[in-house]
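>>> The sequence isn't on hand, but the structure is:
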């Protein structure tokens, strides 16, 4: 999605940055994991296909993605690809109604799990979707055995909408009512900035 191509969302633990070509090699390595393929219901891609996928995430108007960086490592000066821990995505599920979106979260780095990165990233994406993209209904499709994700979304006020015995997954739903919007705004600590400027500042600091 073009709208977030220069957007950074800075939280307390994470930075959400646009998915760029230089992120693809690390992302490709992650997706060789059979565990992640199962959890994300995805097929392994060639590196070339992964670059094509990155371009579609950038160009297509019906999906939005951010790469999740470990803010602590970034602030310590680690190279960007070494700060990557996962990604968070939105899909607009109904072309007739762009206010409904499915949200996905993946913390790919095993050492980065259980540290609150996933929950903060979802909060930031809900905030971005509700305030910038005009999303009023969020859905999350989760395999029934993925109890960690179920608990995460339950904490974020998602409730079960339906269950598919064929796919053994549940669909959770969250409506952005005025009450829920206020709860989200109170719960999120976020500042927005320019990705280009963030990178330029890092390069300037490196030369001093």
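Sure thing, it's come through. Model, not experiment: these values are computed from the prediction.
>>> Only C-alpha atoms from now on, for both contacts and neighbour counts.
Will do.
>>> quick one: contacts for residue 66?
16, 17, 18, 19, 87, 88, 89 (Cα atoms under 8 Å, 6 or more residues apart in numbering).
>>> element containing the closest residue to the fifth one other than its chain neighbours, please.
Pointing back at residue 87 there. Among residues not flanking residue 87 along the chain, residue 67 sits closest, at 4.4 Å (Cα to Cα, 6 or more residues apart in numbering). Using DSSP states H and E, residue 67 falls within strand 63-70.
>>> Can you give the distance of that strand from its chain's centre?
How far strand 63-70 lies from its chain's middle: 4 Å, per Cα atoms, centre = their mean, to the nearest Å.
>>> Stretch 162-181 now?
17 Å.
>>> Residue 81 and residue 23 touch, don't they?
Yes: counting by Cα atoms under 8 Å, residue 23 is a contact partner of residue 81 at 6.4 Å.
>>> Just give me the closest of the contacts of residue 66 to residue 173.
residue 89 (15.5 Å; Cα to Cα).
>>> The helix or strand containing residue 86 - contacts with which helices or strands?
For residue 86, the element it lies in under DSSP H and E is strand 84-92. Other helices and strands packing on strand 84-92, by 3 or more Cα pairs under 8 Å, 6 or more residues apart in numbering; DSSP states H and E, are strand 63-70, strand 100-107, helix 117-131.
>>> could the ones you listed be laid out in TSV, adding distance to residue 153?
Shown next, in TSV, are the helices and strands packed on strand 84-92 (distance: least, Cα to Cα, whole Å):
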stretch	distance to residue 153
strand 63-70	18
strand 100-107	10
helix 117-131	8
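>>> about what we covered before: residues in contact with the residue nearest to residue 87?
Contacts of residue 67 (Cα under 8 Å, 6+ apart): 16, 17, 18, 19, 84, 85, 86, 87, 88.
>>> number of nearby residues for the fourth one?
Counted with other Cα atoms under 10 Å, the neighbours of residue 19 add up to 23.
>>> if I look at it, how far off is residue 29?
From residue 19 across to residue 29, the span is 15 Å (Cα to Cα, to the nearest Å).
>>> put this beside the first:
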């Protein structure tokens, strides 16, 4: 999303920065891991496809993504939006967080008739690629900072998001616990993909 091309979110030890071309090769190395692809329900891409995906995440108006970097020796703090790309090294990358907008459908009653109503939903994805940074509470900081940005930036209103949703592999228990803690409720289990779907209404 062009909206965040020059934006960072500073949480002290964690900083969210736009997904840039210089991040792609490291990201591609991460996604060679079958475990990560299973946990994130992702497909294996070539380097060329990964660069195309990066461009899509940066430019498409229905996608928003940040790379997460970790600063050793820095204390955690409340998120602060910076209108610049914070200084960081590729080796400090530990994961990413993103959303993409899709159209949801629900049946509503109107004048004693059932009609299909549409709404905009934001599907969230969180990945901490480096195992040594998992189960340390960092996922909570990342998600809360990401949602803070969406709400404070005006994106919530301009994109008319009605709810957040996630789709997570049923074996990804840390993610399921995290989103439950953040107020998400399970709405569906998709057996063919072994995925749990959870959602959190906004309005």
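The structure has been received and is ready for your questions. Computed from a predicted model, the values in this text were never measured in an experiment.
>>> Tell me who's in contact with the spatially most central residue of structure 1.
Among the residues of structure 1, residue 88 comes closest to the average C-alpha position under Cα atoms, centre = their mean, at 1.1 Å. Contact analysis of residue 88 of structure 1 by Cα under 8 Å, 6+ apart lists 65, 66, 67, 68, 103, 104, 105, 106, 121, 122, 125.
>>> Just give me which of the residues you listed are shared by structure 2.
Using both residues aligned by TM-score structural alignment, their matches' Cα atoms under 8 Å, structure 2 keeps these contacts from those: 65, 66, 67, 68, 103, 104, 105, 106, 121, 122, 125.
>>> Tell me the counterpart of residue 105 of structure 1 in structure 2.
Matched across to structure 2, residue 105 of structure 1 falls on residue 126, judged by TM-score structural alignment.
>>> Grab the nearest non-local neighbour of that match.
Once flanking residues are discounted, residue 126 of structure 2 sits nearest to residue 97: 4.5 Å by Cα to Cα, 6+ apart.
>>> how much space between the residue lying closest to residue 100 of structure 1 once chain neighbours are set aside and residue 162 of structure 1?
Nearest residue to residue 100 of structure 1 in three dimensions, chain neighbours excluded: residue 137, at 4.8 Å (Cα to Cα, 6+ apart). Computed as Cα to Cα, the residue 137 of structure 1 to residue 162 of structure 1 distance reads 15 Å.
>>> These two: which is more packed in?
It is residue 137, of residue 137 of structure 1 and residue 162, that has more neighbours when counted by other Cα under 10 Å, with 18 against 12.
>>> helix/strand/coil for the counterpart of that one in structure 2?
Superposed on structure 2 with TM-score structural alignment, residue 137 of structure 1 falls opposite residue 163. Assigned with DSSP: H, G, I helix; E, B strand; the rest coil, residue 163 of structure 2 falls in the strand class.
>>> and if you look at residue 132 of structure 2?
Of the three states, residue 132 of structure 2 takes helix according to three-state DSSP.
>>> Now do the helices in structure 1.
Counting by DSSP state H, structure 1 has helices at residues 24-30, 34-40, 47-59, 71-75, 80-83, 117-131, 147-155, 178-187, 195-206.
>>> Indicate which one of those is closest to residue 171 of structure 1.
Nearest of those (Cα to Cα): helix 147-155, 9.8 Å.
>>> Name the residues of that closest one that come out as buried.
149, 150, 153 (16 or more other Cα atoms under 10 Å).
>>> Would you mind finding the match for the first one in structure 2?
Aligned against structure 2 by TM-score structural alignment, residue 149 of structure 1 finds its counterpart in residue 175.
>>> Quick check, that match in contact with residue 168.
Yes: in this structure, residue 175 of structure 2 is within contact of residue 168 by Cα under 8 Å, at 7.4 Å.
>>> Quickly note the distance from residue 36 of structure 2 to residue 127 of structure 2.
Taken as Cα to Cα, the span from residue 36 of structure 2 to residue 127 of structure 2 is 8 Å.
>>> same thing with residue 167 of structure 2?
For residue 167 of structure 2, the distance to residue 127 of structure 2 - Cα to Cα - is 13 Å.
>>> So for the two, which residue has more residues nearby?
The residue with more neighbours, out of residue 167 of structure 2 and residue 127, is residue 167; 23 against 19, by other Cα under 10 Å.
>>> surely residue 14 of structure 1 meets residue 120?
Yes: applying Cα under 8 Å, one finds residue 14 of structure 1 in contact with residue 120, separated by 7.3 Å.
>>> between the two, who's got more neighbours?
With neighbours defined as other Cα under 10 Å, residue 14 of structure 1 and residue 120 compare such that residue 14 has more, 26 against 20.
>>> show me the contacts for the more buried one.
Contacts of residue 14 of structure 1 (Cα under 8 Å, 6+ apart): 68, 69, 70, 71, 72, 117, 120, 121.
>>> Residue 41 of structure 2: how many residues sit nearby?
Based on other Cα under 10 Å, the number of other residues close to residue 41 of structure 2 is 15.
>>> Cool, thanks, talk later.
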